[in-house]
Every structure is written in structure tokens, then in C-alpha cells.
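A.B. asks: how would this look folded up:
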Amino acid sequence: MPAPVAIVFDVLGTLVDEPAGLRAAIAAATDRSADGDVDGLVRLWQDHVAAEQEKIVAGRRAFAPSDVLDAEAAALVAERAGITDAAALATASHRLPPWPDTQAGLARLAERFPLIGLSNASPRALLRLNAHAGLRWHQALSAQGAATYKPDAAVYRLAVDVAGCAPEQLLMVAAHAWDLRGAAAVGLRTAYVERPVGDPPTASDRFDLHARDLADLADQL
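C.D. replies: Below is the predicted model:
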């Protein structure tokens, strides 16, 4: 595969451990350890956000930024768990921990390639998340700029427009096969990175690269 002009990274799940961050925030708000009950609340949060994003992509709901969807999810969790301050819980997605290889991997890749973050998180959430997790970018883009969510083609075109090159000159990196399928449909090259919370490829998926982590991805590039 020819060297990409720039590398485009998914953020949630790929570079930060979203369930762990939500779990910690919910456990703290409920004074519980990260037990099965808290895991169920994490699933409630993530399932709501995913379902609402799918509605927006399909045109069944008007666009709402991720801050709104997170606030809705936090309210559901608060009602289920008896939490009184849902507003404070709603910013849990701003404080997600990076995977152990994330910071070093981004720094290494940034020595050779321009790096673009492309996230379904709002600009406000992305700013705070980048700072909290120590993510290094040359450009960070939010799906809010396209008033929709991945895997809508309009979101990937944000990265294409910023890079100013042909789609096939960009490499999309994600731990979610659905995300990579969306990028490939626009013409981007694709690299799957293994994460325990990701969406693994199926037997029919044909991505350009498959890496164990960011160090392995850098070695391959």
C-alpha cells in the first residue's frame, strides 16, 4: 500500500477506553464498585447514544450534538440508578482514559504523517477529551461539522476536504469495523486496530491493514 498523505483516526474506543471512563464516572456517582450493575448502566448509556445516532443518520431524528445525546443517556442512567446529579454525570465522556499505547503511538506516527482526529464527539467534548487523554493531533474534526454522524459519508468527507487530497490517499484507523466500512465507501484506505471494546471485522471484511496496536501499525507503515 502506498504511504498515506495523512492518517485519520477514530477516537472513541480506538484511542480511548470509553466503557472504562463511563464505568468510573457511574461508579463514583453511585458509590459502587465497577460491578455487573455498573456495567449494565454503561451499556444503557452506550446503547442510547448509538441508537440515537443511527436515527439521525437515517433521517428519523433531527441532528443533535453529542452533548445532547450524552445528557439524555446520563438522565436515563441517573433515573435507573437513583443518581441526583445527572448534569454532572453527562460530562463523563470528556474524561475517558487513553489506551496504554495511544500516546506513544500517536507521537511516533506524528513524526512522519499529519494526523487527523475524526470523532462523533462534539467539538466541546473533543477538546476536553483530547486534553484529558493527552491526544496529539495536527487537526481534530467533529462529525458535528457535517450535522450527522459516522458512518454517514459526509463525516468522512470532512477529513478529505481538510487534507485536500484524493480519498484513497488517506488512511482511516479504527477499532470498529462499521466505521471502516463507512470510510471505505467514500474511498479511504482502512486500518483495523484491535481493541477489547471494538467491533471486530467479519469474514467478509477486507481492510488494507490489520494491527495489534498503534506500535504495530507504525511498524507496518
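A.B. asks: going by C-alpha atoms from here, please, whenever you check contacts or count neighbours.
C.D. replies: Noted.
A.B. asks: with adjacent residues omitted, what lies nearest to Ala183?
C.D. replies: Tyr156 (6.1 Å; Cα to Cα, 6 or more residues apart in numbering).
A.B. asks: that neighbour and Leu170: what is the separation?
C.D. replies: 10 Å (Cα to Cα, to the nearest Å).
A.B. asks: quick one on the thing from earlier: can you pull the contacts of the residue nearest to Ala183?
C.D. replies: 118, 150, 182-183, 186 (Cα atoms under 8 Å, 6 or more residues apart in numbering).
A.B. asks: got it, and Val16?
C.D. replies: 96-99, 102, 133.
A.B. asks: the helices in this structure, which residues?
C.D. replies: Along the chain, counting by DSSP state H, helices occupy 18-30, 36-58, 66-81, 86-89, 102-110, 123-133, 153-163, 177-186, 214-220.
A.B. asks: may I ask which of the contacts of Tyr156 has the most neighbours?
C.D. replies: Ala183 (28 neighbours; other Cα atoms under 10 Å).
A.B. asks: another sequence for comparison is provided below:
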Amino acid sequence: MTGPNTNRPILVFDVNETLLDITALAPIFERVFGNADSLREWFAQLILYSEAVSLSGGYTPFNILAAGVFRMLGKTKSVGIQDVDIEALSTAMATLPALPDVHPALSALKQSGYRLVTLSNSPPGSGESPLMRAGLAEFFEQSFSVHTVERFKPHPDTYQQVAEALDVSPSALCMVACHVWDTIGAGAAGWQTVLVRRAGNAEILAPGVRHPDWIVDDLNGLLEIATSEWT
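C.D. replies: Next comes the predicted model:
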């Protein structure tokens, strides 16, 4: 195992909402629930139950859990969920577009010599990945999934698998994510962390909550860190 490289860490990107725009799912929630804001409620519940499943020692793939939570939300709102609705959600989740700042930022980081990988709650598929469909796969040397260890982020095993696979110490890795629960988990695993303030996400200031090492408004802010603090 190599020693820490704090000057030029390997950047590990979360995928959903950090790189890919989940607001593309909003029309489905508007059609089914009559309110696009239900998207945020569904996603928050999806993360809650993914963590509950891991804490209780179970596992089911993220896309299957997503469909289950979608049906559950329908029951709590007295809305009938049809198979066609589940199919539409699954298709849309697999074809999310990249957020506007992502492609230019990843291109600049890659050209500057940074090593880039991803770590996602989503399982690998048999066909084209969401990153491939979004035109981002070329920037990453490897894409990791929690499916390998059957634990969802922020379980320690999800981060450990990346360090072991890349044969680096935890401090040589930097998690880039828009979710505080992800930066908390990565920080606890010994990683550096960057929180990206995507819409609907922010840092938490409370005693006992691990704070991200850096907070940026978008990936342009990550580029500034890369050129000022890691070179």
C-alpha cells in the first residue's frame, strides 16, 4: 500500500446528483403524484431505507429498493402506482443527464493529470452505464459500486473497497459528493472530503457531525482547490 498523497489525491466522485441531474426525474413525479417536489421526498426516503438496510445487515440493489420506495410513497399518498410508472422511473434513472458544470470540470481535471474514479450506490448493469449514456465514462479509470460489498454508503466497507482496489492509503483519496452523509462516511474512513452544494443540499453545522474539508458551490470550485491547494 502506498503512502498518502495529500498534494494530489485520487478524486472519487459520487454519481447520482453530484454528477448526474436527478431533477430529470421530476416529470414522472409530477405526473404520478401531481407534485414534482415528491421527487425530493422519494430520494430522501430512498437514502434513509438504504442506510437502514445496511445497518440491519441486509441488502437489495439500489434500483430495486428505489422502486420499492416509490411504491411505498404511493401508498402513503393514496396514489396507485402502476408497473408502467416503475418502468418509467427505472428507465429515467438509467439515462440521467450530466449537470452542466460536470463535463468541463472533469475534462480540466483529467488534462491536469488527476486520477478520477466513481463510487456509486447504484449496481453495475449489463449494458451501457448511466455514465456512458451521459458521456462521462471516458473521464474515469474505474467505477466502483457498493454492490460489490453489499453495503450502501456511508457504510465503512464501501469506502474501504476503493482504497484496497487502488492500493492506496485512505488519506490518498478525496470524496467529492453533494451529500453530507457521504462526506461524513468518507471522512470517517480517513479520506479527504469535498462537499458540492447542489440545489437542495447543504452542510450540517451541529456538534459531533464531521464537517467536510472543503465546501464548494459547484465543480468549478473543485477546480479552484485542485489548482491552488493540491499542486
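A.B. asks: from the contacts of Val16 of the first structure, pick the one nearest Gly82 of the first structure.
C.D. replies: Taking Cα to Cα as the measure, Leu96 is the one of those closest to Gly82 of the first structure, at 22.9 Å.
A.B. asks: closest to Ser66 of the first structure among the contacts of Val16 of the first structure?
C.D. replies: Relative to Ser66 of the first structure, the closest of the contacts of Val16 of the first structure is Leu96; by Cα to Cα it sits at 14.8 Å.
A.B. asks: apart from its neighbours in sequence, what residue is nearest that closest one?
C.D. replies: Gly21 (4.4 Å).
A.B. asks: again with Cys165 of the first structure
C.D. replies: Val5 (7.7 Å).
A.B. asks: and the one you found, what does it touch?
C.D. replies: Val5 of the first structure neighbours (Cα under 8 Å, 6+ apart): 113-114, 163, 165, 169-170.
A.B. asks: Ser93 of the first structure reaches Gly21, doesn't it?
C.D. replies: Yes: between Ser93 of the first structure and Gly21 there is a contact under Cα atoms under 8 Å: 7.0 Å.
A.B. asks: more neighbours: which of those two?
C.D. replies: The residue with more neighbours, out of Ser93 of the first structure and Gly21, is Ser93; 22 against 19, by other Cα under 10 Å.
A.B. asks: ok, of the contacts of Val5 of the first structure, which come out buried?
C.D. replies: Using 16 or more other Cα atoms under 10 Å as the burial test, those include 113-114, 163, 169-170 as buried.
A.B. asks: as TSV, these with distance to Ala215 of the first structure would be great.
C.D. replies: Below are those laid out as TSV (distance: Cα to Cα, whole Å):
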residue	distance to Ala215 of the first structure
Phe113	14
Pro114	17
Ala163	24
Gln169	21
Leu170	19
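A.B. asks: what's around the aligned partner of Met172 of the first structure in the second structure, how many residues?
C.D. replies: In the second structure, the residue paired with Met172 of the first structure according to TM-score structural alignment is Met175. By other Cα under 10 Å, 27 other residues sit near Met175 of the second structure.
A.B. asks: dump the residue contacts of Met175 of the second structure.
C.D. replies: 11-14, 182-183, 186, 191-194.
A.B. asks: in the first structure, which of the residues you listed remain in contact?
C.D. replies: Mapping the contacts of Met175 of the second structure onto the first structure (both residues aligned by TM-score structural alignment, their matches' Cα atoms under 8 Å) leaves 11-14, 183, 186, 191-194 still in contact.
A.B. asks: tell me which of those fall in strands.
C.D. replies: Those of these mapping onto strands are 11-13, 192-194, per DSSP state E.
A.B. asks: so what does Arg189 of the first structure match up with in the second structure?
C.D. replies: By TM-score structural alignment, Arg189 of the first structure lines up with Gln192.
A.B. asks: what sits closest to that match if chain neighbours are left out?
C.D. replies: Closest residue to Gln192 of the second structure apart from its sequence neighbours, by Cα to Cα, 6+ apart: Cys174 at 4.3 Å.
A.B. asks: tally up the residues packed near the one you found, please.
C.D. replies: Neighbourhood size, Cys174 of the second structure [other Cα under 10 Å]: 24.
A.B. asks: over to Ala88 of the first structure?
C.D. replies: 12.
A.B. asks: same check on the one 10 residues further on?
C.D. replies: Pro98 of the first structure is flanked by 24 other residues according to other Cα under 10 Å.
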